[in-house]
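J.: Pasting the sequence and the predicted coordinates here, then a few questions.
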Amino acid sequence: MRLSEDAEPIAMRMQRMSRLFISALAAAAIIAGARANAADWPNKPIHVLVPLTPGSAVDIVPRIVLEEVGKELGQTFVFENRVGASGALAARAAATAPSDGYTLLATSSALTIAPYTIANAGYDPIKDFVPISGLGIVPNVLVIAPSKNITALSDLVAKARTAPAPLTFGTIGIGSPMTVWMDRLQTSGGFTVQNVMFRGAPEALTETMTGRLDFYSSPILAALPFIRDGRLVPLAVSGSQRSAALPDVATSVELGYAASDYNFWLGLFAPAGTPPEIVNRLDRAIQTALAKPAVAARLKTLAIDPADMSREAFAEYIRKEVVSLASLTKRTGTAPNSQPN
């Protein structure tokens, strides 16, 4: 009787060990299969989802860089522009795609901004993606009409603090990079402005030049012709470093406004779980492409500054930016807007 009582627990333990062994074998098979697929990658075209329309910097820069990467990998990159929900539409599609290296997301700072500015973004910028490479920095420049008789950022801030009504500031939407920069600058400088919505930079620049709009934060490439011909006065650039396109214009931090800088970055991401062999191979190929003089020259004509970050540094930068944006939206009271999917 005693033997039969001991035998049952032993049998149960053996059955449990058998199940664990089978599970371990299955997991090993999955890992081995993923490694085999990674070793064979890429054996078909790679799809790249882009959250903005063709012709935008978020679309053009990845095309320039990945054209060279495709030559090295011996495969074609197929671009698909999925526009909507402040970039969340493309991000959601990429986040739920198979993590096999054949679907990538070419995006911008919008990836980290959208979850704080639209309701139900549908993705987590940290948990759902693996950063591959930073592709460049798109600096903004704060511009004002000469008729305003303001030639220094400190004068603009002083006027904003004492004006009987808030100065007007042009934006293309809550959560846009220029709005985030302005939120940071307002927090640092102790002033407030009234946001005025525009469909795009051309309209906002026109209103700024006429003086009907007090000032605007524009992508440098769009504002550069008007700065050169004297129709706009540059007061500061947004990044943590000066822009190569406007080397004589100081950053807002240099001008005394601590923690006001904001880098509007462009980068490439893969769905979480993508094999590190694929991610590392892509990163190496991208760094090789970015180092080519022809690629660097094309990006320079677009006023794109180099990202100059390793893959690990880029991933850490994204993590810190998410934390910073969470804190900023709490301080400024920015609430998610409901936007159509």
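T.: Yes, it's here. Treat the numbers as computed from the prediction; the structure is a model and nothing was measured. Numbers count the residues shown, from 1 in each chain.
J.: going forward, measure contacts between C-alpha atoms and count neighbours the same way
T.: OK.
J.: what about the strands in the protein?
T.: 46-50, 77-81, 103-108, 129-137, 140-144, 167-171, 193-197, 215-219, 233-237, 265-271 (DSSP state E).
J.: Relative to Thr332, which of these is closest?
T.: strand 193-197 (12.1 Å; C-alpha to C-alpha).
J.: check contacts around Phe169.
T.: Phe169 makes contacts with Val193, Gln194, Asn195, Val196, Leu213, Asp214, Phe215, Tyr216, Ser217, as judged by C-alpha atoms under 8 Å, 6 or more residues apart in numbering.
J.: rerun that using 6 Å as the cut-off
T.: Gln194, Asn195, Val196, Phe215, Tyr216 (C-alpha atoms under 6 Å, 6 or more residues apart in numbering).
J.: Could you tell me how many residues sit around the last one?
T.: This means Tyr216. Close neighbours of Tyr216, defined as other C-alpha atoms under 10 Å, add up to 29.
J.: still on that earlier bit, with distance to Gly333 added, can I get the contacts of Phe169 in a markdown table?
T.: Output for the contacts of Phe169, formatted as a markdown table (distance: C-alpha to C-alpha, whole Å):
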| residue | distance to Gly333 |
| --- | --- |
| Gln194 | 14 |
| Asn195 | 14 |
| Val196 | 17 |
| Phe215 | 22 |
| Tyr216 | 22 |
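J.: Name the member of those residues with the most neighbours.
T.: Going by other C-alpha under 10 Å, Tyr216 tops those with 29 neighbours.
J.: now the closest residue to that one other than its chain neighbours: how far from Val193?
T.: Once flanking residues are discounted, Tyr216 sits nearest to Gly170: 5.0 Å by C-alpha to C-alpha, 6 or more residues apart in numbering. For Gly170, the distance to Val193 equals 10 Å [C-alpha to C-alpha, to the nearest Å].
J.: Give me the more crowded residue out of those two.
T.: Using other C-alpha under 10 Å, the more surrounded residue of Gly170 and Val193 is Gly170, with 26 against 17.
J.: For the longest helix along the chain, buried residues please.
T.: Among the segments of the chain that qualify as a helix by DSSP state H, the longest is helix 2-40. Buried positions in helix 2-40, judged by neighbour count with 16 or more other C-alpha atoms under 10 Å: Ala34, Arg35, Asn37, Ala38.
J.: let's bring in a second model and compare:
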Amino acid sequence: MHRRHLLGGTAGALLAAPALAQGGFPARNIRMVVPYPPGGATDAMSRLAAQKIQEKLGVTVVVENRSGANGQVGSQAVLQAGADGYTILGSASIHVMARSVMRNVPYDPVADFVPLARTARGPLVLVMSPQRPQRAIPEVVAAAKAEPARWTFATSSLGSAGHLGTIEFNRVTGSNIEIVGYRGTAPALTDVAAGNAQLMFDPVLATLPMVRGGQLRGLGIATATRTPLAPDLPTMAEAGLPGFEFYSWYGVWAPRGVPAEIVARYNAALVEGLREPAVVERLTGLGFEPVAESVAEVERFIQGDVARNVELLRIANFQPE
């Protein structure tokens, strides 16, 4: 429901494109591969990006969900399609962490891809199965330390912001809660709601509607201040974890080697589209902050983000799986 509100429909119902650009790029339809299932924040943000590319470049953008192998199947498909600019990747911060959290990844997510744009970022929310009696994070930590076998953390996929937030939570609280990977946000949250897993960090888009509906219990949001979308939800700092801030961010990539002028056209289309007041209003209403950066700025951001997260994994003695 919330994905439809954000995008005004799925890929097949994207706004009708104007006439094809005369000459040059693009001269035919564009394919955007999303390497995760429908229903999560990555899928929703990718479809919004596809809509804006379609509107600004004047061709149909077909979104294809190709999940599998923790994002590797879809990402590899984009590389294999070649660097002509007609096949692009819609993903999230997890993409750049692939080689840090998985063994034998057949590509370098930073060196083999060029970022076309970052689109938005959204804070993580810590949610819990409502079947558990605990109401606050200190109670959860105490219970998990007392009976660790009765607690598991679900994560949408290895290397996601939620996964990194979970590792950091275990580290700063001195907990050792088992982390179980899922094939996407929707099945992971479903298992938490059913009580098959007990805890999960995931962005606001997917978690807050379920907290409001009573399917999940919200324990904290990983922001510096409370969000007006859920003013009763404490920050992680208020819950006893000062400085605990984690965001998932979203973007669009192409194979490295796409001509610079095509990269620039994509970047301009996305930056312009995401600055539209109606888009900003919709995103902020869902807890997201739009991002407008040049390709060079995105490249620099990614370098810093990867370095920070690799260090976090090192401190936690995380071993790629």
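T.: Cool, the structure landed. Since the structure is predicted, the reported quantities are computational estimates derived from the model, not experimental observations.
J.: how many other residues sit next to Gly55 of structure 1?
T.: Counted with other C-alpha under 10 Å, residues neighbouring Gly55 of structure 1 total 9.
J.: Please apply the same query to Val280 of structure 2.
T.: Quick note: Val280 of structure 2 (other C-alpha under 10 Å) scores 18 neighbours.
J.: same thing with Glu147 of structure 2?
T.: 11.
J.: How about Arg212 of structure 2?
T.: 12.
J.: now for it: what does it line up with in structure 1?
T.: Using TM-score structural alignment, the equivalent of Arg212 of structure 2 in structure 1 is Arg228.
J.: That match and Pro234 of structure 1, how far apart?
T.: Remark: distance between Arg228 of structure 1 and Pro234 of structure 1 (C-alpha to C-alpha) = 10 Å.
J.: What of Ser240 of structure 1?
T.: From Ser240 of structure 1 to Pro234 of structure 1 the distance is 16 Å (C-alpha to C-alpha).
J.: And these two? Which one has more around it.
T.: In this view Ser240 of structure 1 and Pro234 are compared by other C-alpha under 10 Å, and Pro234 has more residues nearby, 28 against 17.
J.: so what's the residue nearest to the spatial centre of structure 2 closest to, chain neighbours aside?
T.: For structure 2, the residue sitting closest to the mean C-alpha position, by C-alpha atoms, centre = their mean, is Ala92 at 4.1 Å. Distances taken as C-alpha to C-alpha, 6+ apart put Tyr250 closest to Ala92 of structure 2, at 4.0 Å, once the chain neighbours are dropped.
J.: Same check on Trp249 of structure 2?
T.: Trp249 of structure 2 sits nearest to Arg121 (C-alpha to C-alpha, 6+ apart), 4.1 Å away.
J.: Tell me the counterpart of that neighbour in structure 1.
T.: If you follow Arg121 of structure 2 across to structure 1 using TM-score structural alignment, you land on Ile137.
J.: Could you double-check that that match lies in contact with Asp305?
T.: Yes: using C-alpha atoms under 6 Å as the test, Ile137 of structure 1 is close enough to Asp305 to be in contact (5.0 Å).
J.: Give the burial count for the residue nearest to Ala92 of structure 2, as a bare number.
T.: 26.
J.: got it, and Ala111 of structure 2?
T.: Residues contacting Ala111 of structure 2 under the criterion other C-alpha under 10 Å number 10.
J.: show me the contacts for the counterpart of Val59 of structure 2 in structure 1.
T.: In structure 1, Val59 of structure 2 lines up with Gln75, judged by TM-score structural alignment. For Gln75 of structure 1, the contacting residues are Pro45, by C-alpha under 6 Å, 6+ apart.
J.: mind checking how far Gln75 of structure 1 is from Leu268 of structure 1?
T.: The value you get for Gln75 of structure 1 to Leu268 of structure 1, if C-alpha to C-alpha is used, is 17 Å.
J.: do the same with Val78 of structure 1
T.: 14 Å.
J.: hmm, who's touching the top helix by length along structure 2?
T.: Identified as the longest helix of structure 2 according to DSSP H is helix 295-315. In this structure, no residues lie in contact with helix 295-315 of structure 2 by C-alpha under 6 Å, 6+ apart.
J.: Between strand 247-255 and it, find me the angle.
T.: Counting by axes from the mean of the first three to the mean of the last three C-alpha atoms, to 10 degrees, helix 295-315 of structure 2 lies at 120 degrees to strand 247-255.
J.: and the angle for helix 295-315 of structure 2 with strand 113-128?
T.: Using the same axes, to 10 degrees: helix 295-315 of structure 2 against strand 113-128 is 50 degrees.
J.: got the buried residues for helix 295-315 of structure 2?
T.: Buried residues in helix 295-315 of structure 2 (16+ other C-alpha under 10 Å): Val295, Val298, Glu299, Ile302, Val306, Asn309, Val310, Leu312, Leu313.
J.: Equivalent analysis for stretch 231-247 of structure 1, please.
T.: Residues 231-243, 245-246 are the ones in stretch 231-247 of structure 1 that count as buried (16+ other C-alpha under 10 Å).
J.: Next, give me the two most distant ones among those residues.
T.: Arg231 and Ser240 (25.9 Å).
J.: hang on, the earlier thing: can you tell me how far the residue nearest to Trp249 of structure 2 is from Tyr247 of structure 2?
T.: 6 Å.
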